[in-house]
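Student: would you be able to build a 3D model of this:
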Amino acid sequence: MKNLTLHKIAKACGGKLFGCDEGMDKEVSGVVLDSRLIKENFLFVAAKGERVDGHDFIPQVMEHAAAGVVCERAPEIVSGPYILVEDSFQALKDIAEFYRKQLDIKVVGITGSVGKTSTKEFIASVLAEKYQVLKTEGNYNNEVGLPLTVLKIQEHHQAAVLEMGISDFGEMHRLSKIARPDICVLTNIGECHLENLKSREGILRAKTEIFDFMQEDGAVCANGDDDMLRRIEEINEGTLKGRKPIYFGLDESNPVYADEIENRGLFGSSAKIHMKNGEFKVKIPLPGVHMVYNALAAACVGSLLGLDGAQIQEGIAKVKPLGGRSNIIHLPDRVIIDDCYNANPVSMCAALDLLEAALTRRVAVMGDMFELGENKEQMHGRVGAYAVEKGIEVIVCIGELSLNMYDSAKKGAREAGSESTELYYFPGKKEFLEKMSGILRKGDTVLVKASHGMAFEEVVKALEEK
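Tutor: The predicted model follows:
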């Protein structure tokens, strides 16, 4: 890893190096926080977590010929080099920041309330048509995951696509300091993490901290159909001051826009993308109109990094679904829309839009949405009403907060005269799973969606096994 020697690591994180008489200028091969991932010549960062203290595994790590250890307290038995620091998690961030500065690589940072992960997949797939790409895996998008992702960048990589997630002010500032993106992509400003950020204005302010450490020649791609993002008339930070975002969307006023959209239901869609340097048709393999926005973001980034229309077309067509995120599971007797990784009001309504496109009887199994702040009851209620508006035949609401969803759906169905709408409420997954076989029919299309803490992957598994 370029310039990542024990000596420079200690200097970067403000630590004190011990037990290193020789080899202090040898570059380490990797950096890990999990002792199970240690390999020869890797650096192990020992940190105290909620359940496990990494310091307990230092002897085991040294047995595997680790290059050294970063730790908050000196090992009882010293069998190799270690760097003593005040805070191991902060040291991890400092090391990643130092390493990022050594790299000659294009970094794309993605943030927004909804769609970060799917947008990341689209952008990475497009860039892979020309570059060797590293992308964020899983949920490695926070102040622990992002530095670990940066530290996975190797010399053969030519571009990195990094998802950047936050829940409070200041977090994006710190993430930007590590990632130092060349291109920032903002998907939208919705209603999540309101407990800390209070309002959509607050969310916008927190998300745009991503600009704080952008590269001097950087660019911003933003959803121009989002009313809050449209307020960014120009960047107000540092060397980018006065530079305007490149907007993408479905409205023709955006410099990058899509039209001639053909919805193919659960099989995706097609569209024509218009850009400054031309226009071209794309086939979008993932279902939902919101995926068109992801394709537009990818086209915008791809164009900035020198890809032509044919390469962008090919990259979009190759995008694969991720488990728990609008993943369509075709079974002999039903279709499942597995979208249970996370949820907020915007993504919940987008998932219902997708379910609406199914040609069979449609079933929405929805659970609680977390971190919505003081208006959480009303927000759950809006989702219930929206499900009725979309004509969903069977609406299942699970969880304490989802009682508001159920009540609102019941009221909406009554007012609309939708007597055929089937409505069910269950306090928890267990109660639903016990009654599930009596609710579902052969041939149904079933949406499963809730916040990650509801663990609705258990519902998906049960549906697959029935």
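
Student: from now on I want contacts and neighbour counts done on CA atoms only, so please keep to that.
Tutor: Noted.

Student: show me the contacts for the residue sitting nearest the centre point of the chain.
Tutor: Central residue of the chain (C-alpha atoms, centre = their mean): Thr117, 3.4 Å from the mean position. Residues in contact with Thr117 (C-alpha atoms under 8 Å, 6 or more residues apart in numbering) are Glu163.

Student: for the comparison step, fold the sequence that follows:
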Amino acid sequence: MILTIRNIVPIIKAQWVGQNNTAIIEYISIDSRSLQNDENTLFFAISGPNHDGHSYIEELIQKGVQHFVVTKIPSTVTGKANFLVVENTLDALQKFAAFYRSQFDFPVIGITGSNGKTIIKEWLNFLLSPDYNIIRSPKSYNSQVGVPLSILGINEKHNLGIFEAGISMTLEMEKLQKIIQPTIGILSNIGSAHDEGFSSVAEKIKEKLKLFVSVNVLILNKNKTICAFVNPKIKIFSWCSDDKSADVFITKKNIGELTELQVTYREDTFPITIPFQDQASVENAIHCMMVMLYFGYNHNVIQTRMAHLYPVEMRLKVKNGIYNCTLIDDSYSSDFQSLKIALDFLENQKQHKKKTIILSDIFQSGLSNEALYSQVSQLIISNKITRVIGIGETISQFKNKFINCDTFQNVAEFTNAFENLNFENETILIKGARDFNFEKIVSLLEEKTHETVLEINLNAIGHNLSFYKSKLKPKTKMMVMVKAFGYGNGGFEIAQLLEHHKVDYLGVAFADEGISLKNAGITVPIMVLNPETTSFSAIIQHHLEPEIYSVKGLKAFLKIAEQKKLKHFPIHIKIDTGMHRLGFEEENLQDLIAILKGNETVQIKSILSHMATSDDLKHDAFSKSQIALFEKLSSQLQTELNIKPIRHILNTSGITNYPEAQYDMVRLGIGLYGISNDAEEQKELENVGTLKSVISQIRTIDANESVGYGRRFIAEKETKIATIPIGYADGIRRSWGNGVGYVVINHKQAKIVGSVCMDMLMVDVTDIDCKEGNTVIIFGENPTVNFMAKQLNTIPYEILTSISQRVKRVFFRE
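Tutor: Reported below is the predicted structural model:
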């Protein structure tokens, strides 16, 4: 569908200000980072609580973007582009998507519920794609922004839509209903997710049901509570396992690792076997089966296809690869919409100048192969991909459309040629349809480490950052601490995310941490908190900014700076207001002033201090005395040196407990990583790091037999013991063993028995249904780092920073 600026103006009720209202729009964007933005892009400047798309307009114009939907035209860009001025840019995006959806007339499945939406969508796509050309939400694009972007992927060749809708508060679903306009509804379930956004369960049910006000049929698990809120005019197609009055009655039994469903529909009973046993997966599969029944599929087709359902990976993962490569693993998905998302993620997470994509044939684009691979080629060119490796019969036919491209008919051919492809010092996006088994490629390219990983949720980091930003005054700057390898979570990947979110400063402990970030391409100013005098030359060379906390250190730095003939090199002055660790005290402030007065070699970029008890309101008087002393001494420096630097004293706890002392900047530390000592604040934060391992071996021991060094555990009865390949060399304290701590296996707690070994620990799984190779949660949502710290009489910082570098970090985005 071709639209011009002139067409779009009345749709979104905009006032047009510009010179060319006949310009053709081919791409809608809200992401200033996307390399897909060009002269045919219409950029919606979305304004949120912590980000304002208007601030990126000047930068986007320089990159060639000429068309913007705005609430105001920034003075710096007046007359430089086409502007569509509206009252609310998000509302305008939603109106445009609703109009676009109304131009197509085919069945659309709308899915909502507390859990399972993305899995049901992906499984329906798998089950129905042999017979339909499907457009679906990429990944879990189900929000107020994600839904309109998903809808805008529809083209004229699609004949079935599957879209999910997620809400967290009232008044949201009506907007999504107007955009999706579903003809078939699926209510997956009602759980506790986002309870805080609703006054009651009833209010949540009513809000979710608003998605289905105009559907031809609503598919749900028959439930008296939910059905009581459904409009009686809506046709319900229900299933149930304990109410035979449902349209479809289902019983189930476990067979090995499978579940057999006995399905009774219209007086006909037939079996369906699915490769899962957990209740959530079974319910999700049943919803998919209900759609197939509604569409009239025969039993044999349903049985055959559902037997091949598979675990859905909903995350893009960043992994360490061989020969200093970085991998982005998206090896179970290959469609045009998700390719755009993956390429944007590649650009955001790239760690090397060289960028490679390994891509399978793309399915269900709705386009002819010629048109599809032409568009894929343009997408890859705009994202400045260095090398393309195509795998599949179809993409091989279009090799000539790609620059620097090798193609293979299948993964086996690629594997045979692997040694000659010379992967080294590059970021590699691995993106393939499930049938291609690209996990084999990931295995070839992934750095071989042991089976314990620390998974870092980049979405959670973004959420936690936004939470603390929401506490700040509009002009308060933010420094984020990424010292100690990002509190154990990883340095560069998190620094890159923070750079995108436009934090003002990063803080590291030592120069080598900052040098590593600078060498990796981080451009945000970096302050070194504990610089050693031997590192001053390297700090200057790599444009880092040292914290100066003593006369001796200042003189040493000035000597080197003067030798290098520097002018106004940024430094940060640390004042000791009561922490008594580092900093200038009140009695030597005059010496500091005497040295700096009239000195043009350095520039005092900021004055700071550190609070000792901001997390403990029992010491409120002491904290306030620190703030008062900081005010006095920093003001004295400002007056006598005639300067106006940034001032900052608050750390994570201080942001919450002493908002009156924000000054010009605050320093966010462990709060970014989802840890707070305040119980109420902890509820608002999202878990960032999940430490996982696997079961290496399971054995059964008899009563009176022992486990581990020193025979510290003696079995009282026959006991099943699982060995996990993680120990104190990985950062798990020995004191967490001997029944103090536990791990989680298949949602159940397994007590650690005996001593934690250097590389292993053992747990009691007598009452847990598990097998070798099953995933083990060491910490994350349960047990939390806070819980572990409390049990071990330590602090969360120590738990996080103790995780050794031999534990592989895997970064992912939902």
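
Student: just to revisit the earlier point, average offset between the strand or helix carrying the residue nearest to the centre of structure 1 and structure 2?
Tutor: Here Thr117 of structure 1 sits within helix 116-127, counting by DSSP states H and E. Mean deviation of helix 116-127 of structure 1 relative to structure 2 after superposition (mean C-alpha distance after the TM-score superposition for structure 1): 2.0 Å.

Student: following that helix, which helix or strand comes up?
Tutor: Going down the chain from helix 116-127 of structure 1, the next helix or strand is strand 133-135, by DSSP H and E.

Student: and stretch 356-371 of structure 2, which stretch of structure 1?
Tutor: Using TM-score structural alignment, stretch 356-371 of structure 2 lines up with nothing in structure 1.

Student: got it, and stretch 698-706 of structure 2?
Tutor: Aligned by TM-score structural alignment, stretch 698-706 of structure 2 falls on no residue of structure 1.

Student: three-state assignment of the closest residue to Ser338 of structure 2 other than its chain neighbours?
Tutor: In space, and not counting its chain neighbours, Ser338 of structure 2 is closest to Pro138: 5.2 Å by C-alpha to C-alpha, 6 or more residues apart in numbering. Three-state call for Pro138 of structure 2 (DSSP: H, G, I helix; E, B strand; the rest coil): coil.

Student: what is the neighbour count of Ala23 of structure 2?
Tutor: Residues lying near Ala23 of structure 2 (other C-alpha atoms under 10 Å) number 18.

Student: again with Ala165 of structure 2
Tutor: By the criterion of other C-alpha under 10 Å, Ala165 of structure 2 has 25 neighbours.

Student: which element is the closest residue to it other than its chain neighbours on?
Tutor: Leaving aside its sequence neighbours, Ala165 of structure 2 sits nearest to Asn142 (C-alpha to C-alpha, 6+ apart; 4.6 Å). In this assignment (DSSP H and E), Asn142 of structure 2 forms part of neither any helix nor any strand.

Student: from Thr118 of structure 2, how far off is Asn142 of structure 2?
Tutor: 9 Å (C-alpha to C-alpha, to the nearest Å).

Student: likewise for His67 of structure 2?
Tutor: From His67 of structure 2 to Thr118 of structure 2 the distance is 33 Å (C-alpha to C-alpha).

Student: likewise Leu589 of structure 2?
Tutor: 60 Å.

Student: surely Glu422 of structure 1 meets Ile395?
Tutor: Yes - look at Glu422 of structure 1 against Ile395 with C-alpha atoms under 8 Å: they come within range, at 6.2 Å.

Student: neighbour count for these two, which is higher?
Tutor: Set Glu422 of structure 1 next to Ile395 and count neighbours by other C-alpha under 10 Å: Ile395 wins out with 25 against 15.

Student: before we move on, the earlier item: what do Asn142 and Thr118 of structure 2 both touch?
Tutor: In contact with both Asn142 of structure 2 and Thr118: Glu164, using C-alpha under 8 Å, 6+ apart.

Student: in structure 1, which residues correspond to the host helix or strand of Asp591 of structure 2?
Tutor: Element membership for Asp591 of structure 2, per DSSP H and E: helix 589-596. Across structure 1, nothing matches helix 589-596 of structure 2 (TM-score structural alignment).
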